[in-house]
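>>> here are the coordinates; sequence isn't available:
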């Protein structure tokens, strides 16, 4: 049985079509962004979805997200593990890594991801 994701991951999600509309790009480009590690997706209730927290209020990808994902993937982390880490509260940040990135502290999160991947 697959490890369950934290509730915060599945709290607000967007379909590939929704993300494409918000980013003003074709759905095929969103799939490519996932494949390239600039976004992460997962299957939830029979649908491929992307956490809404990965997009800014200005309909752009959160700054630093792709670098963090790529660092962790290169370090051997699986996408479910990366999703879990991004949405797990960390008192030393404070908050979750994705919350810190959304608040403009992406460099700190990327540094931590790089250290984890070593």
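Yes, it's here. Keep in mind it's a predicted model, so treat the numbers as computed, not measured. Numbering: from 1, shown residues only.
>>> going forward, measure contacts and count neighbours with C-alpha atoms only.
Noted.
>>> Tell me where the chain has strands.
In the chain, the strands defined using DSSP state E lie at 13-15, 42-44, 47-51.
>>> Please state the offset of the first one from the chain centre?
What that stands for is strand 13-15. Here strand 13-15 shows a centroid-to-chain-centroid distance of 12 Å under the convention Cα atoms, centre = their mean, to the nearest Å.
>>> okay, now the one to match up with it:
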């Protein structure tokens, strides 16, 4: 899980839609422990949001019944390149007009451009 920095509010705004661990468990029909295991396994990244600093996950990280399969490897590439979780979240959600789809790297991942996003992640994280 990511600990907040001075730029907490700007990251919250950049990502936009967040959901909580209990809401994810309910959505997927799994236990809280299962969602926490996805976090521990770095299949999801979390951030503390709102006034109460609740552990939250970007909604775009979620598929219908599990984390998006493209995420774990992308998180690994960025982390291996030296990025911390906050930097990874910012990179994934920062709009990039040079991508093959409109939006940010997360939007390109969702649209099926995993190879292109990971290629850029390798270059960026060096």
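That came through fine. What you see is a predicted model; the values in this text were computed from it and never measured.
>>> picking up where we left off before, mean neighbour count added to the strands of structure 1, as a markdown table?
Putting the strands of structure 1 into a markdown table (neighbours: other Cα atoms under 10 Å) gives the following:
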| stretch | mean neighbour count |
| --- | --- |
| strand 13-15 | 19 |
| strand 42-44 | 14 |
| strand 47-51 | 19 |
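>>> Residue 77 of structure 1 is nearest to which of these?
Proximity to residue 77 of structure 1, assessed across those by Cα to Cα, is greatest for strand 42-44 (15.0 Å).
>>> The closest one aligns to what range in structure 2?
Per the alignment by TM-score structural alignment, strand 42-44 of structure 1 matches residues 47-49 in structure 2.
>>> out of everything not next to it in sequence, what's closest to residue 44 of structure 1?
Of all residues not flanking residue 44 of structure 1 in the chain, residue 10 sits nearest, at 7.7 Å (Cα to Cα, 6 or more residues apart in numbering).
>>> go on, residue 15 of structure 1?
Nearest to residue 15 of structure 1 is residue 49, by Cα to Cα, 6+ apart, at 4.6 Å.
>>> Check the contact between that neighbour and residue 17; I expect there is one.
No. With the criterion set as Cα atoms under 8 Å, residue 49 of structure 1 and residue 17 do not qualify as a contacting pair; they are 9.3 Å apart.
>>> Please report how far the residue nearest to residue 44 of structure 1 lies from residue 79 of structure 1.
Distance, residue 10 of structure 1 to residue 79 of structure 1, using Cα to Cα, to the nearest Å: 14 Å.
>>> and if you look at residue 95 of structure 1?
Counting by Cα to Cα, the gap between residue 95 of structure 1 and residue 79 of structure 1 amounts to 20 Å.
>>> Between these two, tell me which one has more neighbours.
Neighbours around residue 95 of structure 1 and residue 79, counted as other Cα atoms under 10 Å, are more numerous at residue 79. The numbers are 17 against 13.
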